[in-house]
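Need the 3D shape of this:
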Amino acid sequence: MMTNLFSVFDPSTSIYSLSLNWISTLLGLMIIPYTFWLIPSRNFIMWNLILNTLHKEFKTLIGYKNINKGSTFIFISLFSIIMFNNFLGLFPYIFTSTSHMTMTLSLALPLWLTFMVFGWINNTQHMFAHLVPQGTPPVLMPFMVCIETISNMIRPGTLAVRLAANMIAGHLLLTLLGNTGPTLTASLLSLLLVTQIALLMLESAVAIIQSYVFAVLSTLYSSEVN
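Have a look, this model is predicted:
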């Protein structure tokens, strides 16, 4: 019996006080490497097309003048690990690591901190100029500096909360609807199954969209420090 509504998202599987839920994050390390030893299949070719498309888009977002070789692969890897964990969470009895701030903040905070340290050390004047948007009246400049500073400081938090909240919302709705199944009649149960399938399809789209949004926003944040 659940102690509260969100207890289904708490890590509970453990052996000798060692939580096993987070092992779901490492399942890709056991599955993905085997594809490199197989004859290229349609899935492998499709994944390569997705990666090439992401590489071109991230290269455009960063800017051709500021891009360093291999920098887009950081964000492609970020997109891949988030999307993989989002999809794993849709399977029964697999822990959704991306619905926890421990996971999302661990991805967002080091990225943001690295961008800030790199920008303030190498492009100090550009970072100061970025605090005041072009065309701001002199009277509003102190307020704009405060607003821009606050908006910059909350970026890792907004990245982490956006991903975790979207993953929790869909899973929570699926859990709530699924718990009403034993009390429904046969006609309502068929309607519930159709609704659950539709929500599962929606969650599959959300899994891709949220990983893409996280990677794109990280790319935009990195382009601002160059």
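
When you work out contacts or count neighbours from here on, use the C-alpha atoms and nothing else.
OK.

next one: the helix or strand containing residue 48 to chain centre, how far?
In this structure, residue 48 sits in helix 42-62 according to DSSP states H and E. Relative to its parent chain, helix 42-62 has a centroid offset of 17 Å by C-alpha atoms, centre = their mean, to the nearest Å.

what residues does it touch?
35, 67, 72, 73, 75, 76, 216, 219, 220, 222, 223 (C-alpha atoms under 8 Å, 6 or more residues apart in numbering).

cool, and stretch 125-144?
Outside stretch 125-144, the residues that reach it (C-alpha under 8 Å, 6+ apart) are 119, 120, 145, 148, 149, 225, 226.

Can you give me the end-to-end span of it?
17 Å (C-alpha to C-alpha, to the nearest Å).

Check the burial of residue 44 by counting its neighbours.
Residues lying near residue 44 (other C-alpha atoms under 10 Å) number 14.

I meant to write residue 116 there.
20.

Same question for residue 215.
Neighbour tally, residue 215, other C-alpha under 10 Å: 24.

before we move on, the earlier item: just the buried ones from the contacts of helix 42-62?
Buried members of these, scored by 16 or more other C-alpha atoms under 10 Å, are 67, 72, 75, 76, 216, 219, 222, 223.

Filter the residues you listed down to the ones in helices?
When DSSP state H is applied, the buried ones among the contacts of helix 42-62 are split such that 72, 75, 76, 216, 219, 222, 223 fall in helices.

And the furthest pair within the residues you listed?
The most widely separated members of these, counting by C-alpha to C-alpha, are 76 and 223 (15.3 Å).

where do the strands sit along this protein?
Using DSSP state E, the strands found in the chain span residues 14-15, 18-19.

Against which helices or strands is the last one packed?
In terms of contacts (3 or more C-alpha pairs under 8 Å, 6 or more residues apart in numbering; DSSP states H and E), strand 18-19 is not packed against any helix or strand.

Outside of it itself, list whatever touches it.
Residues contacting strand 18-19 (C-alpha under 8 Å, 6+ apart): 11, 12, 13.

Just give me how far it sits from the chain centre.
24 Å.

hmm, back to that, need the contacts of helix 42-62 in CSV with distance to residue 51, can you?
Shown next, in CSV, are the contacts of helix 42-62 (distance: C-alpha to C-alpha, whole Å):
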residue, distance to residue 51
35, 15
67, 17
72, 10
73, 9
75, 10
76, 7
216, 14
219, 15
220, 18
222, 19
223, 20
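
Here is the second sequence; please produce its structure so I can put it next to the first one:
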Amino acid sequence: MMTNLFSSFDPTTNFNLSLNWLSTLLGLFIIPPMFWLVPSRLSFLWTKIIFTLHKEFKTLLGWNNTQGSTLIFISLFSFILFNNFLGLFPYIFTSSSHMTMTLALALPLWLSFMLYGWINNTIHMFAHLVPQGTPPILMPFMVCIETISNIIRPGTLAVRLSANMIAGHLLMTLLGNTGSSLSLLLINLLLITQILLLVLESAVSIIQSYVFAVLSTLYSSEVN
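Below is the predicted model:
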């Protein structure tokens, strides 16, 4: 039994060092073998995913945009996806469940988009604060609402990812801790439930990394 339910989300190890953050780099050990086994099914699948994402992000950004502009968002998707999946393995720290990491990804992206937009396209950014067709009497309120929704964007990106990762892992931990006190029939039922939850968490890992990348792309397309 764990002394604390949240101990699986603790970045410190027994030596009082934050060595658990090293699990973030484990994805780098998975990537190189793909290039030694070319053309393998895995490399074909990954290439197909990257090309699909490139087309989708290019549609969101606009085809006239700078070449290679989708690379940062594909890299972001890959990085979050690897970390989310690695967190599903036993004894591997889920780095994407921490606001420290998710905010470190969301805040610099959002800040760079905002700085670029306000410096280069100031009139365009001011026009974004008042949606088209807004009655004149509501314009001051709309500016306030749009400004607040713009400011909280990095926070919502970060919280969405970390909260989804924590919720699923915590539910699996809670159910797993009850296993020692259950009868044989209930243990079988618990195993089936845990397998289903693991499948659900795998889907959530993909969806959350995709959502993070797509929303970042949408935020960047607004500043042009």
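
Got a TM-score for the pair?
Put the two chains on top of each other and the TM-score (TM-score structural alignment, normalised by the length of the second structure) is 0.97; 224 aligned residues with a C-alpha RMSD of 1.2 Å.

just to revisit the earlier point, now, which of the contacts of strand 18-19 of the first structure lie within helices?
Using DSSP H, none of those sit in helices.

quick one: which of the residues you listed is nearest residue 109 of the first structure?
Checking the contacts of strand 18-19 of the first structure one by one against residue 109 of the first structure (C-alpha to C-alpha), the nearest turns out to be residue 11, at 22.2 Å.

OK, contacts around that closest one?
Contacts of residue 11 of the first structure by C-alpha under 8 Å, 6+ apart are 19, 21, 95.

how far away is it from residue 119 of the first structure?
Taking C-alpha to C-alpha, one finds residue 11 of the first structure at 37 Å from residue 119 of the first structure.

Residue in the first structure paired with residue 178 of the second structure?
Superposed on the first structure with TM-score structural alignment, residue 178 of the second structure falls opposite residue 180.

How about residue 104 of the second structure?
So, by TM-score structural alignment, residue 104 of the second structure is matched to residue 106.

Measure how buried its match is and give me the count.
Residue 106 of the first structure: 12 neighbours (other C-alpha under 10 Å).

Which parts of the first structure are helices?
27-31, 42-62, 72-88, 101-122, 124-130, 141-153, 155-179, 186-224.

can you put those helices in TSV and add distance to residue 5 of the first structure?
Below are the helices of the first structure laid out as TSV (distance: least, C-alpha to C-alpha, whole Å):
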stretch	distance to residue 5 of the first structure
helix 27-31	27
helix 42-62	37
helix 72-88	20
helix 101-122	17
helix 124-130	43
helix 141-153	31
helix 155-179	8
helix 186-224	19
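
nearest to residue 7 of the first structure, of those?
Each of the helices of the first structure has some distance to residue 7 of the first structure by C-alpha to C-alpha; the shortest is helix 155-179, at 10.4 Å.

between the closest one and helix 101-122, how big is the angle?
160 degrees (axes from the mean of the first three to the mean of the last three C-alpha atoms, to 10 degrees).

buried stuff in helix 155-179 of the first structure?
Of the residues in helix 155-179 of the first structure, 155-156, 159-164, 166-168, 170-171, 174 count as buried by neighbour count, 16+ other C-alpha under 10 Å.

which one is residue 159 of the second structure nearest to, not counting chain neighbours?
residue 99 (6.8 Å; C-alpha to C-alpha, 6 or more residues apart in numbering).

close enough to count as contact, that neighbour and residue 162?
Yes. Contact criterion C-alpha atoms under 8 Å: residue 99 of the second structure and residue 162 qualify, at 6.2 Å.

now, of the helices of the first structure, which is deepest in the fold?
helix 72-88 (a mean of 19; mean count of other C-alpha atoms under 10 Å).

sorry, back to before: pick the one among the contacts of strand 18-19 of the first structure closest to residue 110 of the first structure.
Closest to residue 110 of the first structure, out of all of these and judged by C-alpha to C-alpha, is residue 11, at 23.6 Å.

Look up how far residue 18 of the first structure lies from the closest one.
Counting by C-alpha to C-alpha, the gap from residue 11 of the first structure to residue 18 of the first structure is 10 Å.

cool, and residue 208 of the first structure?
If you go by C-alpha to C-alpha, the gap between residue 208 of the first structure and residue 18 of the first structure works out to 30 Å.

ok, now residue 177 of the first structure?
31 Å.

swap in residue 70 of the first structure?
37 Å.

With residue 82 of the first structure instead?
23 Å.

cool, residue 42 of the first structure as well?
Distance from residue 42 of the first structure to residue 18 of the first structure, by C-alpha to C-alpha: 39 Å.

before we move on, what about residue 64 of the first structure?
46 Å.

what does residue 210 of the first structure give?
29 Å.

can you check residue 127 of the first structure too?
For residue 127 of the first structure, the distance to residue 18 of the first structure - C-alpha to C-alpha - is 44 Å.

wait, which of the contacts of strand 18-19 of the first structure is closest to residue 90 of the first structure?
Out of the contacts of strand 18-19 of the first structure, the member with the shortest distance to residue 90 of the first structure (by C-alpha to C-alpha) is residue 11, at 16.0 Å.

Map the closest one onto the second structure.
Match for residue 11 of the first structure (TM-score structural alignment): residue 11.

swap in residue 70 of the first structure?
Match for residue 70 of the first structure (TM-score structural alignment): residue 68.
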